[in-house]
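Chemist: For reference, the sequence and a predicted model appear below.
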Amino acid sequence: MNAIAPRILVIDDEPQIRRFLDIGLRAEGYRVLLAASAEEGLNLAATQEPDVVVLDLGLPDREGHEVLAELRQWSSTPVLMLSVRDAEAEKVRALDLGAHDYVTKPFGIQELMARLRVLLRNRVEGDGENAPLYDDGCLCIDMLRREVHLDGQPVELTRKEYAVLLMLLAHAGRVVAQQLLLRKIWGATHVHDTHYLRVVIGRLRQKLGDDPSSPRWLKTEPGVGYRFIMAEPATD
């Protein structure tokens, strides 16, 4: 396991299943987040950035399919569904809604671990597929390696900082609304938490040496959102 172990979010209302998975996952070196309801699970998914979500189909407050559909509105995190329902139609529905895999209860911990390893491996390999490179001679954002350099020096960004920067870059030249950034990166329950975004933008500017009064890359559109300015490539 790497120094920073993958974080697994388990959303299941059965205490014995949560305890079983918590023990088993931690024994394999994973970091574990536990939620007993849909609401708690969606909040953790939005704020804690899990690498994989293990989602039970039957939850007390919302159907697992609904949770999956909402999660897919703002997150591409791999989801492994758990259910006592083994009907083919149930599995097909979950996969059509965006689940990556489906395990029927009861299940063996080794089978689950094998499926998690596949999801994590595919996620790492998929991150670099057709990944572009932004380089204006000063700021370099390598999406293949998930690295940012400023004047040739590495810039250490948190996952949220990198996600905001990447989303703004993906819409370079256009205004990205605050609510869209918040929904995509923090989750649908945080669309009004604009202070989260202000803090991250402030830290990004500080790390990139970008003056908000005369921005080179990150421009504020007051009351609306933010825009990534495509700088002209440096010339000799």
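Modeler: That came through, no problem.
Chemist: use CA for all of it now, contacts and neighbours both
Modeler: OK.
Chemist: For residue 107, see how far away the most centrally placed residue in the chain is.
Modeler: When C-alpha atoms, centre = their mean is applied to the chain, the residue found nearest the centroid is residue 49 (5.0 Å). Residue 49 is 26 Å from residue 107, where distance means C-alpha to C-alpha, to the nearest Å.
Chemist: again, but for residue 86
Modeler: Counting by C-alpha to C-alpha - residue 86 and residue 107 are separated by 12 Å.
Chemist: can you tell me which residues contact residue 105?
Modeler: Shown in contact with residue 105 (C-alpha atoms under 8 Å, 6 or more residues apart in numbering): 82-85.
Chemist: cool, residue 148 as well?
Modeler: Per C-alpha under 8 Å, 6+ apart, neighbours of residue 148: 139-142, 154-157.
Chemist: How about residues contacting the lengthiest helix in the chain?
Modeler: Taking DSSP state H as the criterion, the chain has its longest helix at helix 109-127. Applying C-alpha under 8 Å, 6+ apart, the external contacts of helix 109-127 come out as 21, 24-25, 51-52, 78, 80, 100-101, 103, 144.
Chemist: Which of those residues fall in strands?
Modeler: In this view, these that belong to strands under DSSP state E are 52, 80, 101, 103.
Chemist: Presented hereafter is structure B, for comparison with structure A:
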Amino acid sequence: MALKILVVDDEPLIIEVLKAYLERDGYQVFSAITGSEALSKIETIKPDFLVLDLMLPDISGEKLCKQVRQTSDIPIIMLTAKTAEEDRIQGIVIGADDYISKPFSPREVVVRIQAILRRTQRLTEKDRLSFNNGALIIDLPRYQAFMEKEELELTPIEFKLLAGMAKYPGRVYTRSDLLEKVQQDTYEGYERSIDVHIKNLRKKVEKNSKKPEYIITVFGIGYKFGGKPDVTHSSQ
């Protein structure tokens, strides 16, 4: 699945050039020309990387960066015509991962993005669980799960059930155990109601819900996760 990059700049030519270079390297590129549009797209598309111009028509790039940092650790490269050292330092202080002055080489931007992604992906690798040769991927920080590169439309309860069991493949969970995993969502229910959520989860995860590979029933006890881990991972 292609990584999603959001380019925020009020100069259409800059967006066009960066889009061409980034898409050539296999990234999925989105754009915004205002800070408010950027905030909306960050919420809806959940990008993996943010390229942010500091001189926006409505919200300053500095203010936007601070807002993003309140809820997200998404990597950010700032683009700006400001060249003073203290401006560059300020950009890093408020949460940017890198700072590039205009005019710039589009290829340099791509290379810096790749370098930051390599570093951040190594740091967050333990938060991505992969099973059955990459068939099922669970991204814990982003509350997303993918089957054969297609995102699964899971409810919060379904995601917590899937992720909770996947952290310990083969471990058997009683219905009471699983109920505890979803109660922090202010969910109130009976142990047997877990069966309903498991049934719905199987419809979304399994190729054949009658012969499940991932969500296995342990008769008389509860359920366990049957996926085969691609790499050794630790729970959080």
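Modeler: Nice, I can see it. Since we're looking at a predicted model, the values are computed, not measured.
Chemist: thinking again about what came up before, can you tell me which of the contacts of residue 148 of the first structure are classed as buried?
Modeler: Buried members of the contacts of residue 148 of the first structure, counted by 16 or more other C-alpha atoms under 10 Å: 139-142, 155, 157.
Chemist: burial of residue 145 of the second structure, as a residue count?
Modeler: 23 (other C-alpha atoms under 10 Å).
Chemist: Which secondary structure state does it sit in?
Modeler: Per DSSP: H, G, I helix; E, B strand; the rest coil, the local secondary structure of residue 145 of the second structure is strand.
Chemist: sec struct for the nearest residue to it once chain neighbours are set aside, please.
Modeler: Spatial nearest neighbour of residue 145 of the second structure, chain neighbours left out: residue 138 (4.4 Å); criterion: C-alpha to C-alpha, 6 or more residues apart in numbering. Under three-state DSSP, the three-state class of residue 138 of the second structure is strand.
Chemist: which SSE is the aligned residue in the first structure for residue 91 of the second structure in?
Modeler: Using TM-score structural alignment, the equivalent of residue 91 of the second structure in the first structure is residue 94. Residue 94 of the first structure belongs to helix 88-96 when assigned by DSSP states H and E.
Chemist: re the thing from before, okay if I get the contacts of helix 109-127 of the first structure as CSV plus neighbour count and distance to residue 128 of the first structure?
Modeler: Shown next, in CSV, are the contacts of helix 109-127 of the first structure (neighbours: other C-alpha atoms under 10 Å; distance: C-alpha to C-alpha, whole Å):
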residue, neighbour count, distance to residue 128 of the first structure
21, 21, 30
24, 17, 30
25, 18, 27
51, 21, 16
52, 23, 18
78, 21, 16
80, 23, 22
100, 17, 19
101, 18, 21
103, 20, 28
144, 15, 4
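Chemist: Closest one to residue 6 of the first structure out of the residues you listed, please.
Modeler: Nearest to residue 6 of the first structure, judged by C-alpha to C-alpha, of these is residue 51 at 5.8 Å.
Chemist: dump the residue contacts of that closest one.
Modeler: Applying C-alpha under 8 Å, 6+ apart, the residues near residue 51 of the first structure are 6-9, 77-78, 120.
Chemist: go on, residue 181 of the second structure?
Modeler: By C-alpha under 8 Å, 6+ apart, the contact set of residue 181 of the second structure is 160-161, 164.
Chemist: now the first structure: which of those residues match?
Modeler: Using both residues aligned by TM-score structural alignment, their matches' C-alpha atoms under 8 Å, the first structure keeps none of the contacts from the contacts of residue 181 of the second structure.
Chemist: could you pull out the helices for the second structure?
Modeler: Under DSSP H, the second structure gives helices at 12-24, 35-45, 61-71, 85-93, 106-124, 156-166, 175-183, 193-205.
Chemist: matching residues in the first structure for the first one?
Modeler: Just to be clear, that refers to helix 12-24 of the second structure. With TM-score structural alignment applied, helix 12-24 of the second structure matches the range 15-27 in the first structure.
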